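1. this is a predicted model, with the sequence first.
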Amino acid sequence: MKTETKNRFLNSITLPNYEFIITAPEFKKEGEEFTIWFFEGILEKNPNYVDCLLYLGNAYTTHGMYEKGLSVDQKLSRLRPNDPLVHYNLACSYALLKNIDAAFEVLEKAIALGYKDIYHLERDKDLAYLREDVRYQKLIEKIKKR
């Protein structure tokens, strides 16, 4: 079949109808569960794929799997030792696991590396356990001075 578009003829392809059913249980997963399964699969073959690790760490945290998120964030901090956002995420993981001292130590490093998004820092629910500590306000002041 040919279609006319502004004096041009384009060949169109018609594929035969083919119906198939995927029965593997992995494909029955939905939402974050599927996302986690998918990224874990990619990382089996490419364990240092940074973008995939970033997404997986976020998916773990969103799904409440804080220990796994921490493990991913620790790996990312080794792969990208000078990335302020990676260290910020690592601080969030420590905070979610109520390891307050480690969270402040890594958050200090994130700020030293250039993290400066005060708006996000002050609203991030992951850091809720840090806000009652006097060190938190000192960090905010440090960012404001820059």
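-> Sure, I can see it.
2. for the rest of this, base every contact and every neighbour count on C-alpha atoms.
-> Noted.
3. now do the helices in the chain.
-> Along the chain, counting by DSSP state H, helices occupy 31-45, 50-62, 66-79, 84-96, 100-112, 118-123, 134-145.
4. mind listing what's buried along the first one?
-> What it means is helix 31-45. Buried positions in helix 31-45, judged by neighbour count with 16 or more other C-alpha atoms under 10 Å: 35-36, 38-40.
5. how about the nearest residue to residue 61, chain neighbours excluded?
-> Among residues not flanking residue 61 along the chain, residue 69 sits closest, at 5.6 Å (C-alpha to C-alpha, 6 or more residues apart in numbering).
6. quick one: contacts for that neighbour?
-> Neighbour list for residue 69: 56-58, 60-61, 93 [criterion: C-alpha atoms under 8 Å, 6 or more residues apart in numbering].
7. what of residue 36?
-> Applying C-alpha under 8 Å, 6+ apart to residue 36 gives the contacts 56, 59-60.
8. check it against this one:
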Amino acid sequence: MDKPPPRKARRQENVEIAFLEAVHKRCSHNRRVWEALGDLYTRTGRFEDGLEMDLRMAKACPHDPMVQYNLACSCALTGRVDEALDALACAVKAGYNDADWMSRDRDLKSLREDPRFRALLRKVRALHRMPPSEK
């Protein structure tokens, strides 16, 4: 994660979290709320809460590459290496293809030395170089 945001930005994020949590109490099945809360929780260091929202999203949208990628990030940030790599593999299988971002995403820093991560990164790079008809 980057350095913490300025106090004013942090206060704004806390207001947004409080608002979205209130919306979530009334509309607990709203995927947009889950996604927004997950992002805000992660940005404010509430990684376990972010993971909870990402797990909900992954259950609701199991074939969405960005949902799986975000789940991988949350798992990595909470020390769940095996789960992070499983989610990342699902993201790649579902079509995630940004090898450059994957290689430098700070949320995935804890995975970079794992041979399984390096293998996934090689796979994404190889798929990105293939013509669409061969993928």
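-> Perfect, I can see it now. The model shown is predicted, which means the values in this text are computed figures rather than measured ones.
9. rebuild the contacts of residue 69 of the first structure as CSV, extending it with distance to residue 130 of the first structure and neighbour count.
-> Shown next, in CSV, are the contacts of residue 69 of the first structure (distance: C-alpha to C-alpha, whole Å; neighbours: other C-alpha atoms under 10 Å):
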residue, distance to residue 130 of the first structure, neighbour count
56, 24, 24
57, 20, 28
58, 20, 21
60, 21, 20
61, 17, 19
93, 12, 29
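10. please point out which of those residues the second structure shares.
-> Retained in the second structure by both residues aligned by TM-score structural alignment, their matches' C-alpha atoms under 8 Å are the following of these: 56-58, 60-61, 93.
11. out of these, the closest to residue 116 of the first structure would be?
-> residue 93 (18.4 Å; C-alpha to C-alpha).
12. need the counterpart of that closest one in the second structure.
-> In the second structure, the residue paired with residue 93 of the first structure according to TM-score structural alignment is residue 74.
13. wait, isn't its match in contact with residue 53?
-> No. Applying C-alpha atoms under 8 Å, one finds residue 74 of the second structure not in contact with residue 53, separated by 9.5 Å.
14. ok, residue 4 of the first structure - how many residues close by?
-> Residues lying near residue 4 of the first structure (other C-alpha atoms under 10 Å) number 9.
15. the residue nearest to it when sequence neighbours are not counted: what's it in contact with?
-> Sequence neighbours aside, residue 10 is the residue nearest to residue 4 of the first structure in space, at 6.7 Å (criterion: C-alpha to C-alpha, 6+ apart). By C-alpha under 8 Å, 6+ apart, the residues touching residue 10 of the first structure are 2-4.
16. just name the most buried of the helices of the first structure.
-> Here the criterion is mean neighbour count by mean count of other C-alpha atoms under 10 Å, and of those the winner is helix 84-96, at a mean of 26.
17. and it, what other elements does it pack with?
-> Packed against helix 84-96 of the first structure by the contact rule (3 or more C-alpha pairs under 8 Å, 6 or more residues apart in numbering; DSSP states H and E) you find helix 66-79, helix 100-112.
18. just the angle between the shortest one and helix 84-96, please?
-> Relative orientation of helix 100-112 of the first structure and helix 84-96, computed by axes from the mean of the first three to the mean of the last three C-alpha atoms, to 10 degrees: 160 degrees.
19. so what does helix 100-112 of the first structure touch, helix or strand wise?
-> Counting by 3+ C-alpha pairs under 8 Å, 6+ apart, helix 100-112 of the first structure packs on helix 84-96, helix 134-145.
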